[in-house]
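pasting the sequence and the predicted coordinates here, then a few questions.
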Amino acid sequence: MRKLAAALAVAAVMTAMMTACAAGVESGAAAVPPAGAPTAPGGYSATTVRLTGPGYEVDVPQVAGGAEAARNEYNAVMRALAQKWIDQVDGTTTLSPGAGQVTYLGTRAISGLFVVSVYGEGAAHPNNAYGTHVIDARTGREITLRDLFIDVRQGLSVLADQAAVEVPRTRAGDQYSKSGIEATEYNYRLWLATPGGMEIHFGEISSHAAGDIVITVPWSKLDSVLNPGLRDIVSG
């Protein structure tokens, strides 16, 4: 199964590369990190690929170095997130690089945030769309909410309680959609593993002027609901 998963990941990378090259131009290949880019434990470096074509210009977080299976899996998924939006460009929608894209390189986990600015014809303003992906840096295995928590419902309940404390401290203040932080997998699907805690991207759950709301829940607040051993992976 691991060999099959690795083969599928490589195939996905090749498919994404062929699609991008057929539709537009690729620059800043992830195989070569920028000069002076820091190397994380495990030999990884963060870099970016820019995909351009008619109606779109998209930056895709990538990694170089490290374990081949993990690198291929991460890069393929991040490219697939970009391709999903590129496929929707139809003459009435344009894409441009979104601000805030990041790759967190931990000692045992890699997390990536993909951001694209989407502008539809006739819209008052563009909106950001997001995608996240978290993997075990040693194996390339994805870490999901169901992997993270002993009981996902209990874990989401704790996250919702923490969000009720943290969101009012953001630009949203008390003026935000309470349904946007309810204990559902959908509301907490856009998360990243960072040394400081679980970074959660809610998007626009308040006014457009308040922007996209982001909080970080310290791992210490989640200790009681995390699967044994997971904190060591995601917090490193």
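Perfect, I can see it now.

alpha carbons only for contacts and neighbour counts from here, please
OK.

need the longest strand for the chain.
strand 109-120 (DSSP state E).

could you identify the helix or strand that succeeds that strand?
The C-terminal neighbour of strand 109-120 among helices and strands, as given by DSSP states H and E, is strand 127-136.

just to revisit the earlier point, check which helices and strands the longest strand of the chain sits against.
strand 56-65, helix 68-86, strand 93-97, strand 102-105, strand 127-136, strand 191-194 (3 or more Cα pairs under 8 Å, 6 or more residues apart in numbering; DSSP states H and E).

can you lay out these as JSON lines showing distance to residue 210?
Below are these laid out as JSON lines (distance: least, Cα to Cα, whole Å):
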{"stretch": "strand 56-65", "distance to residue 210": "24"}
{"stretch": "helix 68-86", "distance to residue 210": "24"}
{"stretch": "strand 93-97", "distance to residue 210": "20"}
{"stretch": "strand 102-105", "distance to residue 210": "21"}
{"stretch": "strand 127-136", "distance to residue 210": "13"}
{"stretch": "strand 191-194", "distance to residue 210": "20"}
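
about what we covered before: and the angle from the longest strand of the chain to strand 127-136?
Strand 109-120 and strand 127-136 are oriented at 160 degrees to each other (axes from the mean of the first three to the mean of the last three Cα atoms, to 10 degrees).

can you tell me which of the helices and strands packed on strand 109-120 is nearest to residue 8?
helix 68-86 (8.6 Å; Cα to Cα).

for the residue positioned nearest the centre of the chain, give its distance to residue 35.
The chain has residue 132 as the residue nearest its centroid, 1.9 Å off, counting by Cα atoms, centre = their mean. Computed as Cα to Cα, to the nearest Å, the residue 132 to residue 35 distance reads 26 Å.

likewise residue 111?
In terms of Cα to Cα, residue 111 sits 22 Å off from residue 35.

settle it for me: which of those two has more neighbours?
Neighbour count, other Cα atoms under 10 Å: between residue 111 and residue 35, residue 111 has more, with 24 against 6.

for the more buried one, what are its contacts?
Taking Cα atoms under 8 Å, 6 or more residues apart in numbering, we find residue 111 in contact with 103, 104, 105, 132, 133, 134, 135, 192, 193, 194.

what is the orientation angle of the helix ranked longest in the chain with helix 68-86?
Ranked by residue count, the top helix of the chain under DSSP state H comes out as helix 2-23. Put simply, helix 2-23 runs at 40 degrees to helix 68-86, going by the same axes, to 10 degrees.

distance from helix 2-23 to the middle of the chain?
19 Å (Cα atoms, centre = their mean, to the nearest Å).

need the next SSE after that helix, C-terminal direction.
That would be, after helix 2-23 and using DSSP H and E, strand 25-27.

just how off-centre is that following strand within its chain?
So, by Cα atoms, centre = their mean, the centroid of strand 25-27 is 21 Å from its chain's centroid.

closest to residue 172 out of the helices and strands packed on strand 109-120?
strand 127-136 (16.8 Å).

second structure follows, compare the two:
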Amino acid sequence: MKNPAVPILFSAAFFFYACKKTESKIIDTKTESKSPEKFILDSLSVNDSVKINEKLSVNYASKVLIFPTLKDKALLDSIYYDKKGITDYSKQGLQNFLDKDKAEFFSSVKEDSKEWISDIQNPQTWEAGSFMKLISQNDDFLQIEYLHTSYQGGAHGNYSFDTRVFDLKNNKKLDLKDITTMPKARLEELLMKNLDKLPSGTTNSDGPVKNSDMLLVDVIPANKDFYFDEKNLYFHYSPYEIAAFAAGDIVIPVSWKELDGTINPEFKKRMKIN
């Protein structure tokens, strides 16, 4: 998930999301009687910068996914939860929102910087980024990762993730209780046990560093940022959420076998979990 050097990790993540050109594609899904049509996915990217003065430049980048076949307003409100005030979810509507958001960001930095810009010693570029990424769309479950990045001086930029799963069959955001009824304490035990199942990607002079070596908490909570595949339920943690920044973001898998006996029957059937 991560490279050893955190500043490099931030730059790589920002470059990958910010520089990818607008793309359109159609993803075939399994046909059900309720939704015989193809699921259509489109995307829109914005990447622009402005120079405040000789010392400070500002960059704004964003990528949004667009879903022309989704019409339920409550569902779309949840998908675009981080786009405050948006009401038009068409491609043009989202373009208008990003253009307005970009202009407001540039204006706010320009205004706020008047008091302290003389304190900046070396030329630098401040950044703000927001990027949507499709994890998967299967069995009428739409899984999206949201990456938010920023840099406003200092040793490194900051970034955080949100992960959401949407039930397209019932037009709602999926909650953990819709997947498993496992008691909180038992799930926390599994998360701690599985903390090092996926390598951290962080190294030092002695070699690879385990996630558990950088842990900041005594209990790992089952957070709201989860997704899944045919093998596991995954919990995604942003930097500082459970571990030091050097650990980057951490993903902890919990297998369906470990959750056996607590999986929601309807979910189990739709995911074909044996």
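Looks like it arrived, so ask away. Remember, it's a predicted structure, so these values are computed and weren't measured experimentally.

what's the TM-score for these two chains?
The TM-score (TM-score structural alignment, normalised by the length of the first structure) is 0.65; 194 aligned residues with a Cα RMSD of 3.4 Å.

coming back round to it: out of the contacts of residue 111 of the first structure, which are shared with the second structure?
Comparing the contacts of residue 111 of the first structure with the second structure on both residues aligned by TM-score structural alignment, their matches' Cα atoms under 8 Å, the contacts found in both are 103, 104, 105, 132, 133, 134, 135, 192.

picking up where we left off before, so the longest strand of the first structure versus strand 56-65, what angle?
Using the same axes, to 10 degrees: strand 109-120 of the first structure against strand 56-65 is 170 degrees.

compute the inter-axis angle for strand 109-120 of the first structure and strand 93-97.
Angle between the axes of strand 109-120 of the first structure and strand 93-97 is 140 degrees (criterion: the same axes, to 10 degrees).

my read is residue 246 of the second structure is in a helix, agree?
Yes: Residue 246 of the second structure: assigned to a helix according to DSSP: H, G, I helix; E, B strand; the rest coil.

translate it into the numbering of the first structure.
Per TM-score structural alignment, the equivalent position to residue 246 of the second structure in the first structure is residue 209.

most packed of the helices and strands packed on strand 109-120 of the first structure?
strand 191-194 (a mean of 25; mean count of other Cα atoms under 10 Å).

ok, the closest residue to residue 121 of the first structure other than its chain neighbours - how many residues close by?
Spatial nearest neighbour of residue 121 of the first structure, excluding adjacent residues (Cα to Cα, 6 or more residues apart in numbering): residue 92 at 5.1 Å. The tally of other residues near residue 92 of the first structure (other Cα under 10 Å) stands at 11.

so what corresponds to residue 59 of the first structure in the second structure?
Looks like residue 59 of the first structure aligns to residue 63 there (TM-score structural alignment).

so how far is residue 101 of the second structure from its match?
On the measure of Cα to Cα, residue 63 of the second structure and residue 101 of the second structure end up 13 Å apart.

which position in the second structure pairs with residue 111 of the first structure?
Aligned partner of residue 111 of the first structure by TM-score structural alignment: residue 143.

how about the nearest residue to that match, chain neighbours excluded?
Per Cα to Cα, 6+ apart, closest to residue 143 of the second structure is residue 165, 4.4 Å.

what's the one you found aligned with over in the first structure?
Match for residue 165 of the second structure (TM-score structural alignment): residue 134.

ok, back up a step: please report the distance of the residue nearest to residue 121 of the first structure from residue 125 of the first structure.
Using Cα to Cα, one obtains 14 Å as the distance from residue 92 of the first structure to residue 125 of the first structure.

which parts of the stretch 151-274 of the second structure are strands?
For the stretch 151-274 of the second structure, the strands defined by DSSP state E, counting those that start in this stretch occupy 158-167, 172-173, 202-204, 207-209, 226-228, 232-237, 250-255.

what's the closest of those to residue 264 of the second structure?
The nearest among those, by Cα to Cα, is strand 232-237 at 13.1 Å.

what range in the first structure does that closest one sit on?
When the first structure is aligned by TM-score structural alignment, the counterpart of strand 232-237 of the second structure is residues 197-202.

check the offset of the matching stretch from the chain's centre.
How far stretch 197-202 of the first structure lies from its chain's middle: 10 Å, per Cα atoms, centre = their mean.

also stretch 192-207 of the first structure?
Worked out by Cα atoms, centre = their mean, stretch 192-207 of the first structure lies 10 Å from the chain centre.

report the buried residues of it.
Going by neighbour count (16 or more other Cα atoms under 10 Å), the buried part of stretch 192-207 of the first structure is 192-195, 197-206.

and residue 258 of the second structure, what is it in contact with?
Contacts of residue 258 of the second structure by Cα under 8 Å, 6+ apart: none found.

looking at the first structure, name the residue matched to it.
Per TM-score structural alignment, residue 258 of the second structure is aligned with residue 221.

any idea how far residue 153 of the first structure is from residue 234 of the first structure?
Going from residue 234 of the first structure to residue 153 of the first structure by Cα to Cα gives 19 Å.

out of these two, which sits in the more crowded spot?
residue 234 (27 against 16).

any idea how far residue 72 of the first structure is from that one?
For residue 234 of the first structure, the distance to residue 72 of the first structure - Cα to Cα - is 20 Å.

where does the closest residue to residue 156 of the second structure other than its chain neighbours land in three-state SS?
Spatial nearest neighbour of residue 156 of the second structure, excluding adjacent residues (Cα to Cα, 6+ apart): residue 7 at 5.4 Å. Of the three states, residue 7 of the second structure takes helix under three-state DSSP.

and if you look at the one 3 residues further on?
Assigned with three-state DSSP, residue 10 of the second structure falls in the helix class.

got the contact list for it?
With Cα under 8 Å, 6+ apart, residue 10 of the second structure has these contacts: 149, 156, 157, 158, 159.

the fourth one and residue 150 touch, don't they?
Yes: under the criterion of Cα atoms under 8 Å, residue 158 of the second structure lies in contact with residue 150, with a separation of 5.3 Å.

surely residue 45 of the second structure is in a strand?
Yes: assessed with three-state DSSP, residue 45 of the second structure lies in a strand.

distance between the ends of stretch 19-39 of the first structure?
Start-to-end, stretch 19-39 of the first structure (Cα to Cα) is 29 Å.

which residue in the first structure lines up with residue 175 of the second structure?
Under TM-score structural alignment, residue 175 of the second structure pairs with residue 144 in the first structure.
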